[in-house]
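In: Here's a sequence, model it:
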Amino acid sequence: MRMYYFHRAVFAVLAVFSAAAAWAIDDATVAMTPVQVAPHSYFVQGQSALGSAANQNFISNAGFVVTDTSVVVIDALGSPALARKLLQEIRRITPKPVSHVLVTHYHADHIYGLQAFKDAGATIVAHRLGQEYLNSDTARLRLQASRQELFPWIDDSTRLVPADQWLDGATDLAIGGVQFQIRPAGPSHSPEDLVFYLPAERVLFAGDLVFRGRVPFVGQADSKHWITALDQLLKFDAQVIVPGHGPQSTSAKEDLTLTRDYLAHLRRAMGEAARNLEPFDEAYRKADWSRFEHLPLFNAANRMNAYNTYLLMEQERD
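Out: Next up is the predicted model:
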């Protein structure tokens, strides 16, 4: 019996130590520095890497806007710990509460932090099609895998959080004296893509329609409409574009071109193969990737991007 209680005490101490160690890692290994891109607009830049326990899934960007009355956050990052860290960074700039979180799309690296903002009292706004993802096997299985791959930052307490306000189309929101123009841009990177434009600041939060300085993650994207959506982004009078991944852009046309040209190249190479009934492996081997192969995450993402585009082009052919 004494041994039983001894083991229980040891496990309790280890549990406390593990929790303390996790928070120590949280403070020590993930740098997060807000970058001011306009008088009231900021963003934090995720790492150009795959999500891992070492980076706490800090692989995407999040923005925030300080209004007269509150703070509006754009995207919630890839873990609750990251969201809490972002809240701490916001508090270094302003004591105002976070009143809203605007979601560009429901991919894991942008929404696993939502529960921290929800617990802090924020209202979550997203496109209605995000409900399909939340109720899908894909979302359930992804969270299940993340609890293994990203532990302890994603664990059994991590939950998928629905929006409080689901949008169907173009919407303008006035929050604390700041006008947010919310425009659907999907189906592109995802069915529920939204972009957020602040005309007074001339800042566009573009989500994952724009990957700057790295190979995009295409997944099950509608690349044809994605290219059209990128052309539409140029119609905003944006001085600064905050992408979903990578540093801010002050040269919209130049920086949108990389994502657009990569998608177009995928469609040309894989489209020709699909039309000619050419096997994927042969088509991939023959394709010229020289313009893009130097980019970060090319080896991790390009083959899967090409294969998904090959399947998409087969469907478009039919």
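In: From here on, just use CA atoms for contacts and neighbour counts.
Out: Will do.
In: quick one: buried residues of the helix or strand encompassing residue 313?
Out: Assessed by DSSP states H and E, residue 313 sits inside helix 298-317. Buried residues in helix 298-317, counted by 16 or more other Cα atoms under 10 Å: 298, 301-302, 305-314.
In: Would you mind giving these as JSON lines with distance to residue 175 added?
Out: As requested, the buried residues of helix 298-317 are exported to JSON lines (distance: Cα to Cα, whole Å):
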{"residue": "298", "distance to residue 175": "39"}
{"residue": "301", "distance to residue 175": "38"}
{"residue": "302", "distance to residue 175": "40"}
{"residue": "305", "distance to residue 175": "38"}
{"residue": "306", "distance to residue 175": "41"}
{"residue": "307", "distance to residue 175": "43"}
{"residue": "308", "distance to residue 175": "39"}
{"residue": "309", "distance to residue 175": "39"}
{"residue": "310", "distance to residue 175": "43"}
{"residue": "311", "distance to residue 175": "43"}
{"residue": "312", "distance to residue 175": "40"}
{"residue": "313", "distance to residue 175": "42"}
{"residue": "314", "distance to residue 175": "45"}
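In: Please generate a structure for the following sequence too, so the two can be compared:
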Amino acid sequence: MENHYFTCEEVRPGVYAAIVKEGMGALGNAGFVNLGQVTLVFDTFALPQAAAELRATAESLTGNPVKYAVNSHYHGDHTNGNQLFKDCVIISTPKTKEKIAEAFAEQSLSERKTALINFLQKAEERIAGTENDQLRRSLEINLSDKRRQEEAMDLLEEILPTLLMENKLVLECSKRSVELHHFGCGHTCSDLIMYVPKEKVLFAGDLVLVDNHAWMGHGRPEEWLTILDRLAPFEIDAVIPGHGPVGGPEHIGKMKSYLKDMLSFVCAHKQKGLTAEEILLKPIPLKHAILNSAHMYERNVRFLSDYVEHAAISHS
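Out: Below is the predicted model of the structure:
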């Protein structure tokens, strides 16, 4: 079946990746697994319309109803579609549930609309003044995504997880099992991964991205590195990332390199007394200069400039 918001790839028999289409508003990747008599969905996109399409596709391709939906972390690009799964068992950590609730409570609908409209206006101005082609392309995709979010804002409904896990949860079903693991604070204050042992597939959420700058500002980069180290014992043949195309186990190492390089890069310049604005005038570390989501690089430098100063850390 043709999908408007994502492309569907059967990574292994019964294990599917739902990779978002750029600028269509779904934002964060999702996926689903045929467990036998029921289906599990991993993450639920940023738009209810995309989530509806995800559920219809999952049930069509597996031939089974969706019983479980997993929230890898609290960010709306992975959880705003929960309302399409409110009749299912929605799984997360307690902290993720708490943060989803906080996100809805922080601003009223009118306040969220006003903030997003202001963002859209500033984004248009930023694009007009940007000479770097790669950055302009990234900003244009982000603007397109945000416009679709603004259009769907009236449709959003707060639906919280109903089954909470701490460290590990295994779902044993007739066709295959899946393992949910929570290793702590990395990309956010609470991130979980899903491992399909029979097919050796890792659903990484935003702990692993492929060919994209990774937003670092809601987590703890050093603990993120520790989490990635803890994936070493897993036999992994394919990685479904939070953003970017389906990857392989080598992308776990590339994610570690990105985090280490960004920390080292900012630390080195902070030790020379440079401000975030001055660091941003320097060339991007070469091997990361071609990554997508280029607008995240600036956000990361600003975050890390403050982070390394207050954490009193150094990297070489």
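In: What TM-score do the two superposed chains give?
Out: Superposed pair, TM-score by TM-score structural alignment, normalised by the length of structure 2: 0.81. Supporting alignment: 281 aligned residues with a Cα RMSD of 2.5 Å.
In: returning to what we had before: which helices and strands sit right next to the helix holding residue 313 of structure 1?
Out: On a contact count with 3 or more Cα pairs under 8 Å, 6 or more residues apart in numbering; DSSP states H and E, helix 298-317 of structure 1 meets helix 252-275, helix 280-286.
In: Residue 15 of structure 1 is nearest to which of those helices?
Out: helix 252-275 (45.1 Å; Cα to Cα).
In: Give me the distance from that closest one to the chain's centre.
Out: Put simply, helix 252-275 of structure 1 sits 21 Å off its chain's centre (Cα atoms, centre = their mean, to the nearest Å).
In: Can you check what angle separates that helix from helix 298-317?
Out: Relative orientation of helix 252-275 of structure 1 and helix 298-317, computed by axes from the mean of the first three to the mean of the last three Cα atoms, to 10 degrees: 60 degrees.
In: Tell me which residue of structure 1 lines up with residue 26 of structure 2.
Out: Matched by TM-score structural alignment, residue 26 of structure 2 corresponds to residue 58 in structure 1.
In: Report how many residues lie close to that match.
Out: Residue 58 of structure 1 is flanked by 29 other residues according to other Cα atoms under 10 Å.
In: Ok, the one 10 residues further on next?
Out: The burial metric for residue 68 of structure 1, expressed as a neighbour count using other Cα under 10 Å, is 12.
In: Spatially nearest residue to residue 67 of structure 1, not counting backbone neighbours?
Out: residue 176 (4.9 Å; Cα to Cα, 6 or more residues apart in numbering).
In: hang on, that neighbour packs against residue 69?
Out: Yes: using Cα atoms under 8 Å, residue 176 of structure 1 is in contact with residue 69, at 4.9 Å.
In: Residue 82 of structure 2 - that's part of a helix, no?
Out: Yes: membership of residue 82 of structure 2 in a helix is supported by DSSP: H, G, I helix; E, B strand; the rest coil.
In: one step back: of all the helices and strands packed on helix 298-317 of structure 1, which one comes closest to residue 48 of structure 1?
Out: Using Cα to Cα as the measure, helix 252-275 is the one of those that comes nearest residue 48 of structure 1, at 15.2 Å.
In: all strands of the stretch 51-200 of structure 2, in order?
Out: With DSSP state E, counting those that start in this stretch, the ranges of strands along the stretch 51-200 of structure 2 come out as 66-70, 89-92, 163-164, 168-172, 177-184, 191-196.
In: residues in structure 2 aligned with the longest strand anywhere in structure 1?
Out: If each strand of structure 1 is counted by residues according to DSSP state E, the longest one is strand 203-211. Aligning strand 203-211 of structure 1 against structure 2 (TM-score structural alignment) gives residues 201-209.
In: Give me the distance from the matching stretch to the chain's centre.
Out: Centroid displacement of stretch 201-209 of structure 2 relative to its chain, using Cα atoms, centre = their mean, is 8 Å.
In: what's the span of it, first residue to last?
Out: Distance across stretch 201-209 of structure 2, first residue to last, is 15 Å (Cα to Cα, to the nearest Å).
In: if we can go back for a sec, pipe the strands of the stretch 51-200 of structure 2 into JSON lines and attach distance to residue 222 of structure 2 per row.
Out: Compiled in JSON lines, the strands of the stretch 51-200 of structure 2 are given as follows (distance: least, Cα to Cα, whole Å):
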{"stretch": "strand 66-70", "distance to residue 222 of structure 2": "25"}
{"stretch": "strand 89-92", "distance to residue 222 of structure 2": "23"}
{"stretch": "strand 163-164", "distance to residue 222 of structure 2": "26"}
{"stretch": "strand 168-172", "distance to residue 222 of structure 2": "22"}
{"stretch": "strand 177-184", "distance to residue 222 of structure 2": "12"}
{"stretch": "strand 191-196", "distance to residue 222 of structure 2": "14"}
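In: pretty sure residue 293 of structure 2 contacts residue 210?
Out: No: with contacts counted by Cα under 8 Å, residue 293 of structure 2 stays clear of residue 210, the gap being 10.9 Å.
In: Show me which of these two is the more surrounded one.
Out: Shown here are residue 293 of structure 2 and residue 210; by other Cα under 10 Å, residue 210 has more neighbours (24 against 21).
In: Map residue 282 of structure 1 across to structure 2 for me.
Out: Aligned partner of residue 282 of structure 1 by TM-score structural alignment: residue 278.
In: Distance of its match relative to residue 88 of structure 2?
Out: 49 Å.
In: quick one: which of these two has more around it?
Out: A count of neighbours by other Cα under 10 Å puts residue 88 above the other of residue 278 of structure 2 and residue 88, at 19 against 11.
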